[in-house]
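1. sequence and computational prediction follow.
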Amino acid sequence: MNLEELKKLREKNFLEHKKKKKEYYLKNKESKKPSRKEIDYSKELNSINFADKIKEIAKVQKAHVDDRRELIVKKINEYKKRKKEYYSENKQKRLEYDKEYREKKKEELKKYRRDYYQKNKEKILAKQKEKRKS
């Protein structure tokens, strides 16, 4: 056997293996997948049943939220506590950053105004002269 035949044989075996692996994966996926019942939307959501269906859905959702209410409130309070701790720990850093940011923006704004005035000096002076005359 020469090298080309070995390469072809290897490629063929690899593709077969890949195909078997894919079939096995799909077969396992199908077996694990829970079967869903078919929903006929024309019956479920027609004008007669629509209001009842909406009420039923709202009732189920409310029951779910009521069951988890304590957990939800606990998580919200925990989040508020963590947020408050974080802000109190990093208060000085935030204040320092805010101060630097304001200074930076202030300098940029001064520079922008200076450049704008230099570019439009004639227009601005003409407008000022007109205002003084009137």
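-> Received the coordinates, thanks.

2. okay, CA-based contacts and neighbour counts for the rest of this
-> Noted.

3. how far away from the center of its chain is whichever strand or helix holds Asp98?
-> For Asp98, the host element (DSSP states H and E) is helix 91-119. Relative to its parent chain, helix 91-119 has a centroid offset of 31 Å by C-alpha atoms, centre = their mean, to the nearest Å.

4. repeat for stretch 12-31
-> 35 Å.

5. repeat that for stretch 62-79.
-> For stretch 62-79, the separation from the chain centroid amounts to 23 Å (computed by C-alpha atoms, centre = their mean).

6. ok, and here's another one to check against it:
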Amino acid sequence: MAESLFFNKQIKHITQDPSRLWIWDKATFMDEQRRTWLPIILQTENHLQVLLRQHTIQVGQPLSPSQLTSCPLPLMWQLDFNRKYRASDFSIWRVVYHIEASAAPRAQAGGLGWPCPGHSACFSLCHSTKS
């Protein structure tokens, strides 16, 4: 288990997708277990895809919705049935994949400098932008 840097309590690593994700600031989401997730946005002509990587970071105060108007992602996602997330804007996002891995320490990784040594989890959501 990892120590939380911002709540001083232990955090369990995930074995399944989070039930809810709330936007915290322009570059961070938080789930119901207070784990932080960092998004990478991939946009094509027909789809918006986001890769969310669980990574424990220190966070400040959350931003208000009015401060997040330029963010292309919804303010919240809630896990629905059939591995789909319903967003706060009523859009449906499907889980493309879920990865859970243990990264090797830097010395064992040939000095590649893993950004998050130890246990890591990622999942990807996709939303069709074409009607």
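-> Looks like it came in fine. All values derive from a computational prediction rather than experimental measurement.

7. need the TM-score between these chains.
-> With the length set by TM-score structural alignment, normalised by the length of structure 2, the two chains reach a TM-score of 0.16; 30 aligned residues with a C-alpha RMSD of 4.0 Å.

8. one step back: okay, buried residues for the helix or strand that the helix holding Asp98 of structure 1 is followed by please.
-> Helices and strands here follow DSSP H and E; after helix 91-119 of structure 1, the next one along the chain is helix 121-133. Within helix 121-133 of structure 1, no residue is scored as buried using 16 or more other C-alpha atoms under 10 Å.

9. between helix 91-119 and helix 121-133 of structure 1, find me the angle.
-> 80 degrees (axes from the mean of the first three to the mean of the last three C-alpha atoms, to 10 degrees).

10. residues touching helix 121-133 of structure 1, excluding its own?
-> Tyr117 (C-alpha atoms under 8 Å, 6 or more residues apart in numbering).

11. quick revisit: against which helices or strands is the helix holding Asp98 of structure 1 packed?
-> If contacts are counted by 3 or more C-alpha pairs under 8 Å, 6 or more residues apart in numbering; DSSP states H and E, helix 91-119 of structure 1 sits against no helix or strand.

12. and stretch 102-118 of structure 2, end to end?
-> Length of stretch 102-118 of structure 2, first residue to last, C-alpha to C-alpha, to the nearest Å: 5 Å.

13. stretch 28-43 of structure 2 now?
-> End-to-end distance (C-alpha to C-alpha), stretch 28-43 of structure 2: 18 Å.

14. pull out the buried residues from that stretch.
-> Buried residues in stretch 28-43 of structure 2 (16+ other C-alpha under 10 Å): 28-31, 34-39.

15. of those residues, which is the nearest to Val50 of structure 2?
-> Pro39 (6.1 Å; C-alpha to C-alpha).

16. among the buried residues of stretch 28-43 of structure 2, name the ones in strands.
-> Members of the buried residues of stretch 28-43 of structure 2 lying in strands (criterion: DSSP state E): 28-31, 36-39.
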